[in-house]
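1. No sequence on hand, only this structure:
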């Protein structure tokens, strides 16, 4: 009988520990590994990051310059089911649709791409963090929609970002980087 009680205690302890770990991973903080070179020179391929998920949990708008993780599938709706299942599937294989990018624009901002520079609301951005001068094929002007952000990689010439996928809805912003490991 004592052995059965001990086994039950262990199972309860393990189940509680797993539930706490999942809660932390879903709603508070998450480990992530950078894949690719779109954020060079700021972040490097295979670099480990700590992501705060708290801002996603409370739907807080990130600040300009924040490095965020996003769900790049912007044309589909996200649900609580996505938030609950991703930490488990990420244990097996990091999702290819989760990107790491920098916040360039917020709702209502007018972004212009001209002369190899980015202008926000008529002011040229000071972007000392970018890898090289951005190649701009055609001058462009974009207004960031409500409840969305515009993100770009620091390696502008080799980044799949809002210039290609479009503005990122706020509920597709999965978290904000708080530390590099």
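-> It's in. The structure presented is a predicted model; accordingly, all values stated were derived computationally and were not measured. Numbering: from 1, shown residues only.
2. From here on, just use CA atoms for contacts and neighbour counts.
-> Fine.
3. Next up, the contacts around the residue nearest to residue 163 when sequence neighbours are not counted.
-> Spatially, and ignoring its direct neighbours in sequence, residue 163 is nearest to residue 152 (7.5 Å; C-alpha to C-alpha, 6 or more residues apart in numbering). By C-alpha atoms under 8 Å, 6 or more residues apart in numbering, the contact set of residue 152 is 101, 102, 103, 104, 159, 160, 161, 162, 163.
4. Look up how far residue 53 lies from residue 152.
-> According to C-alpha to C-alpha, to the nearest Å, residue 152 and residue 53 sit 20 Å apart.
5. and the residue most central in space within the chain, what does it touch?
-> Residue closest to the mean C-alpha point of the chain, counted by C-alpha atoms, centre = their mean, is residue 69 at 0.7 Å. Residues in contact with residue 69 (C-alpha under 8 Å, 6+ apart) are 51, 98, 99, 100, 101, 173, 174, 175, 176, 177.
6. These in helices, which ones?
-> Among those, none falls in helices (DSSP state H).
7. Nearest to residue 82 among these?
-> Set against residue 82, the nearest of those by C-alpha to C-alpha is residue 174 (10.5 Å).
8. this is the comparison structure:
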């Protein structure tokens, strides 16, 4: 009986270690839940919302206009930022008279509050290794207008689902 109990305890310990290793790998390299801090993505995301972030597809270089991502701003900021991709590598982004243009076409940004004015008149070509991001709450967002294009290598994942608050679960 003692041998049987020891064998069973050993099996449980191995199962717990394997499950912990799998969870660590999934959280670290595949999937994560982040908490939004601040109001730069209102009305899409609010302070303290929880967002599911997928990390695997970043390695396939399949970033898209309008996609919400998380990234490390490097020495230009602090913490992890969450913003929307406006310009991809090689795109020409222009902000003029409160509107955003990509490759000469005015963006239709139905995710913004009506009447949103985008400050910071500028025009730039996004470098081949970078993206241009903006927050949805343009009045308070610290984004590419101020910190410049974001190196693709700094992207940590893209938002796939708001998971909290539960009454506002939404796929992105």
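-> Alright, I've got the coordinates. These numbers were taken from a predicted model, which means no experiment stands behind them.
9. List the TM-score for the superposed pair.
-> After superposition, the two chains reach a TM-score (TM-score structural alignment, normalised by the length of structure 2) of 0.84; 159 aligned residues with a C-alpha RMSD of 1.7 Å.
10. where do the helices sit along structure 1?
-> Assignment of helices within structure 1 using DSSP H yields the ranges 2-27, 54-57, 80-92, 162-165.
11. Can you tell me which of those is nearest to residue 121 of structure 1?
-> helix 162-165 (16.9 Å).
12. hmm, back to that, just the helices of structure 1: most buried one?
-> Ranked by mean neighbour count under mean count of other C-alpha atoms under 10 Å, the helices of structure 1 are led by helix 54-57, which reaches a mean of 18.
13. so stretch 145-156 of structure 1 aligns onto which residues of structure 2?
-> Alignment of stretch 145-156 of structure 1 against structure 2: residues 127-138, by TM-score structural alignment.
14. same thing with stretch 80-93 of structure 1?
-> Using TM-score structural alignment, stretch 80-93 of structure 1 finds no match anywhere in structure 2.
15. Next: stretch 104-113 of structure 1.
-> Using TM-score structural alignment, stretch 104-113 of structure 1 corresponds to residues 86-95 of structure 2.
16. Which residues belonging to that stretch are considered buried?
-> By neighbour count on 16 or more other C-alpha atoms under 10 Å, the buried set for stretch 86-95 of structure 2 is 86, 87, 88, 89, 91, 92, 93, 94, 95.
17. Assess the claim that the third one and residue 133 are in contact.
-> No: counting by C-alpha atoms under 8 Å, residue 88 of structure 2 stays clear of residue 133, with 9.1 Å between them.
18. Between the two, which contacts overlap?
-> Common contacts of residue 88 of structure 2 and residue 133 (C-alpha under 8 Å, 6+ apart): none found.
19. hang on, the earlier thing: among the helices of structure 1, which is nearest residue 38 of structure 1?
-> Comparison of the helices of structure 1 against residue 38 of structure 1 by C-alpha to C-alpha identifies helix 162-165 as nearest, at 12.6 Å.
20. just to revisit the earlier point, want to try CSV for the helices of structure 1, with distance to residue 118 of structure 1 as columns?
-> Shown next, in CSV, are the helices of structure 1 (distance: least, C-alpha to C-alpha, whole Å):
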stretch, distance to residue 118 of structure 1
helix 2-27, 33
helix 54-57, 26
helix 80-92, 33
helix 162-165, 12
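21. between those helices, which one is nearest to residue 123 of structure 1?
-> Nearest to residue 123 of structure 1 among the helices of structure 1 is helix 162-165 (18.8 Å), distances taken as C-alpha to C-alpha.
22. Report the mean distance between the closest one and its aligned residues in structure 2.
-> Compared with structure 2 after fitting, helix 162-165 of structure 1 has a mean deviation of 1.6 Å; criterion: mean C-alpha distance after the TM-score superposition for structure 1.
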